[in-house]
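A.B. asks: I would like the atomic coordinates for the input below:
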Amino acid sequence: MAKEKKFITCDGNTAAAHVSYMFTEVAAIYPITPSSPMAEHVDEWAAKGRKNLFGQRVSIQEMESEAGAAGALHGSLQAGALTSTYTASQGLLLMIPNMYKVAGELLPCVFNVSARTLASHSLCIFGDHQDVMACRQTGFAMFCSGSVQEVMDLSAVPHLATLETSVPFINFFDGFRTSHEYHKIEEMDMEDIRPLVNPEYIKRFRDRALTPERPVTRGTAENPETFFTHREASNEYYDRIPEVVEKYCQEMTKITGREYHLFNYYGAEDAENVIILMGSATEPAREAIDYLNKQGKKVGMVAVHLYRPFSVDFLKKALPATVKRIAVLDRTKEPGAEGEPLYLDVKSALYDDERKPLIVGGRYGLGSSDTTPAKIVAVFKNLELPQPKNHFTVGIVDDVTFTSLPEEEEIPMGGDDLFEAKFYGLGADGTVGANKNSVQIIGNNTNKYCQAYFSYDSKKSGGFTCSHLRFGDSPIHSAYQVNTPNFVACHVQAYLHMYDVTRGLRKNGFFLLNTIFDGEE
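C.D. replies: Here you go, the predicted structure:
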């Protein structure tokens, strides 16, 4: 008899923490936006006595810096405790020295990262892939989810794979766009995952713990004649990872009924133009692909889940046999490089492919720049040109170096059953909190699917906020801000003169203004 599905309304951080808690004995933590809620949830659950897979409460240690959290994690792993951490942005960068050691010593663990921008010409607290891309050389495997439901479904995969392969993992998803987006999703149950945990792998890890009973030599210094040889000895551990991760993706497919692979293909079976990307933009890309395929285009997408090690074989299998042109989209910028990381990986992977596709690359979504279906349509239109633009940007107007693609008009993608609303407020005025309550009440007490995303400016308290809510009868893939609302509420009268608050309001839509004036005035 099939188990009854349990739905909850939560954000991506909650989903990641929910699964991470199951596999964790010790959590070494330090707060940084937008990853802090993961550690807060784990701390709260431990305080309330929640048990992990091993029937224990997680031991929480808050350190005085991210470097301290990484050092504590490293020491805890050496002592044989299953240890996790939660971080982002500069916090992740401060962990890099320890990450090299943890990977080099083959200590299984998972860093849960809500991927965020790095400070360059200015600070930006919002989301893109710059932080995780700065870690791809550390020896950590890297696994990505693109939606709140995927975070729930797939976060167990790196935890299971790290135990089997001994290689540590970064489990990442887009900061804010996924970490803080509320969604009605199907919950992953601990009893679903328990049969997948092999006690032998945990015993193997524990048997390697430092103990006076079994003394070993670790952390030596090596000279040229041995260092290179020993460094290469880890290859066999990395060679196994793609097959192991694919195996666990298949297990998640069996549990959830949703199809998961290292590289997930979506679109026309005979697609000629294909985009390759990872993270939350894969959701609006689905909508754009459905829209274009209905018009008779032959387009598709490859969504990347396992980014490191990058499996050439699995990528080639995921691409349709008919592919002629590929656009690779990176959510990061590497000044001075010949191209961004994912673009260069794909070019390298397909250099000898018999299909010989034309490959171009572009940047999108830096600093949480909103990625809508119209932006994806612009990428496909570029691919149709006789000579597609390479090293392009999408989502901005670049009038300095002219990298940007022409803008496309926004297209309402939700069906007739989708209700969209926007609420303009002031940081700490209660608008965001009330909307979080509303979406949870509707999600948990009706059959409606729901989604809520809250855009802030970086001042947070006292700054501008806009809440974007959607409700409908079918799953919602619109991982971008509401552009064509049915309902708009403005809680700050002054915004009427500062922002175009009614922009995009649909015909017969409603506008509600919170004002000090009465109706006559």
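
A.B. asks: all contacts plus neighbour counts: C-alpha atoms, from now on.
C.D. replies: Fine.

A.B. asks: what's the closest non-adjacent residue to residue 342?
C.D. replies: By the measure of Cα to Cα, 6 or more residues apart in numbering, the closest residue to residue 342 outside its immediate chain neighbours is residue 330, 6.2 Å from it.

A.B. asks: One more, please, to line up against the first structure:
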Amino acid sequence: DELQKDKPKNHFTVGIYDDVTHTSIGYDDSFTTEADDVIRAKFYGLGADGTVGANKNSIKIIGEDTDNYAQGYFVYDSRKSGSQTVSHLRFGPRPIHSSYLVNKANFIACHQTVFLEKYDMLSDAVEGATFLLNTPAGPDEVWDTLPREVQEQLIKKKMKFYVVDAYKVAREVGLGVRINTIMQTCFFAIANIIPKDEAIAAIKDSIQKTYGKRGEHIVKMNFDGVDRALNNLHEVKIPDKTCGLNHRLSKIRIQPPVPDEAPDFVKNVTGMMIADKGDQLPVSAMPIDGTFPTATTQWEKRNIALEIPVWDPNVCIQCGKCSMICPHATIRMKIYDEKHLEDAPETFKSVKARGRDFPEGSAFTIQVAPEDCTGCGSCVDICPAKNRTQPGLKAINMQPQMPLREQERENYNFFLGLPDYDRRKARINTVKGSQLLRPLFEFSGACAGCGETPYVKLLTQLFGDRAIIGNATGCSSIYGGNLPTTPYAQNEEGRGPAWSNSLFEDCAEFSFGMRLAIDKNNEQARELLQELAGEIGEQLAKEILSADQKDESGIYEQRERVKVLKEKLKTISSPQAQRLLTLADYLVKKSVWGLGGDGWAYDIGFGGLDHVLASGRNVNLLVMDTEVYSNTGGQMSKATPRAAVAKFAAGGKPTPKKDLGMMMMTYRNVYVAQVAIGANDSQTVRAFIEAENYDGPSIIIAYSHCIAHGTDMTKGFSHQKDAVDSGHWILYRYNPDLIKEGKNPLQLDSRAPKISIEDYAYQETRYKMLTLSKPEEAKRLIEFAQEDVKTRWHIYEQLANLDYSQIPDAAD
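C.D. replies: So this is what the prediction gives:
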């Protein structure tokens, strides 16, 4: 059609609405070349629920066991588990050459009920298509739980409708949230591609191949899930639009992708991406310079948690551990004047604040962000407060999200309006004090129960309003800076972390460059300030140049002075004054951090990390050690411990874990700490503050449990205590400033091992699976691992007992 025009476009695009250079040409989006005998299926799942893996297995089963040709394409963003996945599958009697996604589906499965509120997934269904829904509602109740738009399309397109409560089945057989085999069984039962008995046999054979190495109990749980799936699968009768049942159409509607109070850009651009309609955006909607706003995860409202934590103020001891440990910053705490409760919602909870630090009349609240919580349950696991009247309950308890969503949304919005605690008054070197500070890293796309994100969140609470962050490519860069939303946020003054993503290998050098630039700008600013002191005021210049910025009060006062300085500079027209105006903010202390995982720090970027720490410059490095290349699929790194199974170490890693902290201590002028927030949160807070206060290079190595370990993520933080108690992970702080006082710089913050390495390790699949595939080798390696623990502890104990009274300061 385009070529038949008098002046056809010489260059063109199809599918992109180019309203800037006008190169796009129109097309008929209803056009299709696919025959009716091709099964075209779409499956909407949640990352880590097993949907993608199950569909890959379905392709193998159908492609190998039938005469059908098969094709699969899987769409998911680069965020971690917990984000939406869409599987596009085709099966047919002829070779399939379609190089595009399914847009005319005759089978659609929704594995997460909440997706019905967010996505118009039935718009791609053809007339007579089949819809399979995972829902807790039974076949007689489900119709009234559907959004009106879904009901109308089911009726209009004369679709078949089936429901199954896959999560109920999964819980009953011990699979947790892994519903993949259950939903896969339902698909085969409905689609009739293979006779039902043959399909179930093929599914079980695939289960045996996939999970056999993980133990017979894992295989049995999946088998039980398959067997129970069909008993819980029900067809739902759809009302005929001619039978006078219009009154049964729902009042529930598909929700807008972001709330109405969101900024215009978020509503018009980010919201379209969230709704899976980003391809419909015109080119003119994109930012000219490629920058996107921060603090946008707060508008996403994913609602992926089946259960959320509920606070019991009568049991709570106000320790702050639940807030500290929350991987997604969805549990917050505030202490405020009780006068602010006058307009509180009826269900808003508060209690009198405990502690001598707080004035009379102070109220305390712990509040959950119900639509942002991932339901990991880590807060409940870590809570130390027990309900004495109801055994089994704590100060935080999980309850179904849906009945609580509306009231807790109102409560959370009210909570956000309460004043933040004054940073200058908070004892930020304590767990409770640090958790009174607003997190400037929130609602990320990390896995539910992630072991890394609490460290990033804590960093932003302590230093986020003046932090400059370089982030190595890996898990932390994916959940930290991924379209369409950004978890790094801003405080009420609009301050927040300045974040940038480096390459995988050069995070330390990248952050080092930031430090050099900041120091140079600070140097220039100080020179110009001295030069202009006569015009600005000698006293103000002197106070700025000699300011003590070691604590929050000092930083606040310096900011106030710089604010006055900038106002005075606006009245001076000289080039020096205008230059100083652009540099004045560098007179306030900046905190430079490089973040990344063990793949960067121990392996790929080790040379740069070593160079930067050896430079003596004030750069802080945070290594979130998952002991494996988490982002790329679980490959072995030098941080992987002996006896653990990983990719490239299928027979168990034969060599010990690299001791990065010990290596960096040999410089004697590098602050080094090894922490585990779940084992000792107070030590973790102290380490972060000491590292940032130390005027020189620092490195914090943080134990980070990971879904790749094959551990129960709900209990991941309490499991960190096992890692410490076994001696696998020694807690310590090495502070070179103590050498100046004649003290030993190494302080051990954990005690001698009190459980065996086996007691710790065999709670994780990465160790346990070797006992099934190679039991003799597993026994040999775990014995070596136990010796590693004994040797390492013996060395550290000796170093911590050295007498430094006669040892000169290495920094001199």
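
A.B. asks: TM-score of the superposed pair?
C.D. replies: Structural agreement between the overlaid chains, expressed as a TM-score with TM-score structural alignment, normalised by the length of the first structure, amounts to 0.32; 286 aligned residues with a Cα RMSD of 8.0 Å.

A.B. asks: Could you measure from the residue nearest to residue 342 of the first structure over to residue 345 of the first structure?
C.D. replies: According to Cα to Cα, to the nearest Å, residue 330 of the first structure and residue 345 of the first structure sit 11 Å apart.

A.B. asks: next one: residue 207 of the first structure
C.D. replies: To residue 345 of the first structure, residue 207 of the first structure is 37 Å away according to Cα to Cα.

A.B. asks: same deal with residue 464 of the first structure?
C.D. replies: Using Cα to Cα, one gets 39 Å for the distance from residue 464 of the first structure to residue 345 of the first structure.

A.B. asks: and what of residue 85 of the first structure?
C.D. replies: With distances taken as Cα to Cα, residue 85 of the first structure is found 28 Å from residue 345 of the first structure.

A.B. asks: Between the two, which has more neighbouring residues?
C.D. replies: Comparing residue 85 of the first structure with residue 345 by other Cα atoms under 10 Å, the one with more neighbours is residue 85, at 26 against 16.

A.B. asks: what kind of secondary structure is that one in?
C.D. replies: Look at residue 85 of the first structure: counting by DSSP: H, G, I helix; E, B strand; the rest coil, its state is strand.

A.B. asks: from memory it sits against residue 29, does it?
C.D. replies: Yes. Under the criterion of Cα atoms under 8 Å, residue 85 of the first structure is in contact with residue 29, at a separation of 5.7 Å.

A.B. asks: what sits in contact with each of those two?
C.D. replies: Each of 39, 69 lies in contact with both residue 85 of the first structure and residue 29 under the rule Cα atoms under 8 Å, 6 or more residues apart in numbering.

A.B. asks: elements contacting the particular helix or strand that has residue 43 of the second structure in it?
C.D. replies: Mapping residue 43 of the second structure onto the secondary structure by DSSP states H and E places it in strand 39-46. Using 3 or more Cα pairs under 8 Å, 6 or more residues apart in numbering; DSSP states H and E as the contact criterion, the secondary-structure elements in contact with strand 39-46 of the second structure are helix 51-65, strand 84-92, strand 105-110.

A.B. asks: List the buried residues in the second one.
C.D. replies: Of the residues in strand 84-92 of the second structure, those buried under the neighbour-count criterion (16 or more other Cα atoms under 10 Å) are 84-92.

A.B. asks: Would you agree residue 70 of the first structure is in contact with residue 98?
C.D. replies: Yes. In this structure residue 70 of the first structure lies within contact range of residue 98 using Cα under 8 Å: 6.1 Å.

A.B. asks: the more surrounded of the two?
C.D. replies: Neighbours around residue 70 of the first structure and residue 98, counted as other Cα under 10 Å, are more numerous at residue 70. The numbers are 27 against 20.

A.B. asks: who touches the more buried one in this structure?
C.D. replies: Residues 28, 85, 95, 98-99 are the ones in contact with residue 70 of the first structure under the rule Cα under 8 Å, 6+ apart.

A.B. asks: List just the nearest of these to residue 290 of the first structure.
C.D. replies: Taking Cα to Cα as the measure, residue 290 of the first structure lies nearest residue 85 of these, at 37.9 Å.

A.B. asks: can you put the buried residues of strand 84-92 of the second structure in TSV and add distance to residue 13 of the second structure?
C.D. replies: What follows is those, written out as TSV (distance: Cα to Cα, whole Å):
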residue	distance to residue 13 of the second structure
84	28
85	27
86	25
87	26
88	24
89	26
90	27
91	30
92	30
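
A.B. asks: ok, so of the residues you listed, who is nearest residue 583 of the second structure?
C.D. replies: Among those, and counting by Cα to Cα, the member closest to residue 583 of the second structure is residue 84, at 43.6 Å.

A.B. asks: which one is that closest one nearest to, not counting chain neighbours?
C.D. replies: Per Cα to Cα, 6+ apart, closest to residue 84 of the second structure is residue 46, 4.8 Å.
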